[in-house]
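>>> The following comprises the amino acid sequence and a computationally predicted model.
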Amino acid sequence: MESSELDKPEVPWPADAHLYQPSDGNQILLPELSSCLAVKTYLRMCNLPFTEKISENAEFMSPGGRLTHLPLLRLGPIQTFAEFEPIVAQVEIIQDGSSLNSWMTEDQRDDLRSLVNYVENVFTLAEIHMIFMDMVNYQLYTAPRSEAAHPWPLSTIRRLDKQKAAQRLLKVYQWQDMDNDQVLHELGLCVGALIDQLEGNQSEDFFLCGSRPCELDALVFGHVTAIMTTKLPNMELAEILSTYPRLLAHCRRIDESLFEGKLLATGDNEKPLEMLGK
């Protein structure tokens, strides 16, 4: 990444850019964490400063979205954007010709958008399915976190609302009747496509779409990091990712370059992630 291209003085990035998310400690759910990590990684790749704000009401502050409604990016006093793809689209508008993927051709950018959409859908739906439809994960992980920010009986109402919203979303994408094996199969197909991207490059130092990073690298890093560092009762998502060392090595290189290698230490599935927004 060439910082000289990303730090042009005419880029109107506000000084008061704030990124809102729920607490990592006891509230945020795996798909939400993945989206938050992906956005934070992307903003760091773009050399754009932001201040992380932890808020129990981050989801209710969100202007909406397709999948998780998080994180919420507030640019100045008025503009707000939520989720990975809308935030990336807004950053590209702000940065114009100096955006992270400006080195690509228009056809390459179109292909990239399609791949980003596919990867985000598959990873997020797999995460949602695994924490809401797997009953062990739901009872021991999802339910307590869904209730954490609210007193009873609002906590129970909120948990049921999130469960119903997850079930509706899975039904829209026709994932509601899948079992865990089918979900892992879909995730494996997606990861296989990413491995093909990596193997299409001639050097292990290259990124998913070439010699420079792009939003796909940030998105994949966010999901892989969240899955590998979230302690679930059923760790099948992490187990299947562990069978793709090339993908993990790619994510560890991003970890080392942006986060001093603190997030994906080998064999550590309980590493705290609070340093990401600092």
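Structure received.
>>> Only C-alpha atoms from now on, for both contacts and neighbour counts.
OK.
>>> Surely Glu52 is within a helix?
No: counting by DSSP: H, G, I helix; E, B strand; the rest coil, one finds Glu52 to be strand, located in no helix.
>>> Verify the stated contact: it with Tyr20.
Yes: using Cα atoms under 8 Å, Glu52 makes contact with Tyr20 at a distance of 6.1 Å.
>>> Between the two, point out the one with more neighbours.
Using other Cα atoms under 10 Å, the more surrounded residue of Glu52 and Tyr20 is Tyr20, with 24 against 18.
>>> can you give me the helices for the stretch 151-278 of the chain?
Assigned by DSSP state H, counting those that start in this stretch, the stretch 151-278 of the chain shows helices spanning 154-172, 180-199, 215-229, 236-241, 245-259.
>>> The structure to be compared is supplied as follows:
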Amino acid sequence: MAHLSYFVKQRPNAEFISPTGKVPLLKVRRTLIPEFSGIVDFVAKKGVKLCAHLSDSQIAEMRAHMSVMDVLLRNVEMYVMWKHNDTYTQLTRYRYGSVYKWPLNWILPAMKRREILTKLQDSGWGDKSTEEVLEQYEKALRALSSQLGSKSYLFGNQPTEADALLFGHLFTIITMSLPCMDLKNAILNYTNLQDFVTRVETEYFKI
């Protein structure tokens, strides 16, 4: 979206070399910049801001939407991937452990699951039922769909950092085959969100 030159490297140990233990991870020469917000701040300091055309009030609103996505959508996704038993046993455990040899391919997913479940508990999500989690997800999607409306992007005809973040969340769920289809089905209830994903993929990621 920002038309910056980059290339992608797949690294099984990305989370372990990340300063915060989280991905995505950007490497610029010897500098490591972790997480979406860190990368956005880094390129902004270089003078690249997708939101440069927005007013101060719109930027504040954009940041509020990004906060919802970064906290609520992330917690929902972690809940489904790591706490939902069918998803963990049929998908997450194997995907996370696939790059390691036995016995690490069993030990590390179990350790990661304990770590995630502790984080969910600390953030008040550990005791929620699946139905409660899906209800929160539906509310977030409804708000994002309302903000998008009939526009091409969340704040008009030009993409912002919020659009990049939203695309990442929605595209991942839509294109992933999950035992729990509730998240994908919730997204598919909103035609404008589906169209948004298709638009961004076609414009920025199709070769």
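Yes, it's here. All values derive from a computational prediction rather than experimental measurement.
>>> just the helices of the stretch 151-278 of the first structure: most buried one?
Sort those by mean neighbour count, taking mean count of other Cα atoms under 10 Å, and helix 215-229 sits at the top with a mean of 24.
>>> Give me the residues contacting that helix.
30-31, 33-39, 41-42, 45, 84, 88, 100-101, 112, 115-116, 119-120, 123, 207-209, 237-238, 241, 248, 251, 254, 263-264, 268-271 (Cα atoms under 8 Å, 6 or more residues apart in numbering).
>>> Asp84 of the first structure matches what in the second structure?
Just so we're on the same page, residue 84 of the first structure is Phe rather than Asp. Mapped onto the second structure by TM-score structural alignment, Phe84 of the first structure lines up with Phe36.
>>> One more: Asp107 of the first structure?
Aligned by TM-score structural alignment, Asp107 of the first structure pairs with Ser57 of the second structure.
>>> Over to Phe132 of the first structure?
Using TM-score structural alignment, the partner of Phe132 of the first structure in the second structure is Trp82.
>>> That match touches Ala110, doesn't it?
No: using Cα under 8 Å, Trp82 of the second structure is not in contact with Ala110; the gap is 9.7 Å.
>>> quick one on the thing from earlier: look up how far Lys128 of the second structure lies from the match of Asp107 of the first structure.
According to Cα to Cα, to the nearest Å, Ser57 of the second structure and Lys128 of the second structure sit 34 Å apart.
>>> What residues sit buried inside stretch 95-108 of the first structure?
Residues of stretch 95-108 of the first structure classed as buried: 95, 98-101 (neighbour count, 16 or more other Cα atoms under 10 Å).
>>> Compute the number of surrounding residues for the residue opposite Gln174 of the first structure in the second structure once aligned.
Taking TM-score structural alignment, Gln174 of the first structure has Gly124 as its aligned residue in the second structure. Neighbours of Gly124 of the second structure under the rule other Cα under 10 Å: 11.
>>> Next one: Gly124 of the second structure from Leu32 of the second structure, what distance?
Computed as Cα to Cα, the Gly124 of the second structure to Leu32 of the second structure distance reads 31 Å.
>>> Then Ile116 of the second structure?
Taking Cα to Cα as the measure, Ile116 of the second structure falls 23 Å from Leu32 of the second structure.
>>> Next: Gln194 of the second structure.
As judged by Cα to Cα, Gln194 of the second structure and Leu32 of the second structure stand 33 Å apart.
>>> ok, the match of Phe132 of the first structure - contacts?
Per Cα under 8 Å, 6+ apart, neighbours of Trp82 of the second structure: 88, 92, 113, 116-117.
>>> Take these and write them to TSV, including distance to Ser18 of the second structure.
Output for the contacts of Trp82 of the second structure, formatted as TSV (distance: Cα to Cα, whole Å):
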residue	distance to Ser18 of the second structure
Tyr88	24
Thr92	21
Arg113	19
Ile116	17
Leu117	21
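>>> biggest separation within those residues, which pair?
Thr92 and Leu117 (13.6 Å; Cα to Cα).
>>> Looking for the alignment partner of Leu188 of the second structure in the first structure.
By TM-score structural alignment, Leu188 of the second structure lines up with Ser242 in the first structure.
>>> Now do the helix ranked longest in the first structure against helix 215-229, angle only.
Ranked by residue count, the top helix of the first structure under DSSP state H comes out as helix 106-132. With axes from the mean of the first three to the mean of the last three Cα atoms, to 10 degrees applied, the angle from helix 106-132 of the first structure to helix 215-229 works out at 20 degrees.
>>> what comes up buried for helix 106-132 of the first structure?
109, 112, 115-116, 119-132.
>>> Next, work out how far apart the match of Gln174 of the first structure and Lys184 of the second structure are.
24 Å.
>>> Check Trp106 of the second structure too.
From Trp106 of the second structure to Lys184 of the second structure the distance is 28 Å (Cα to Cα).
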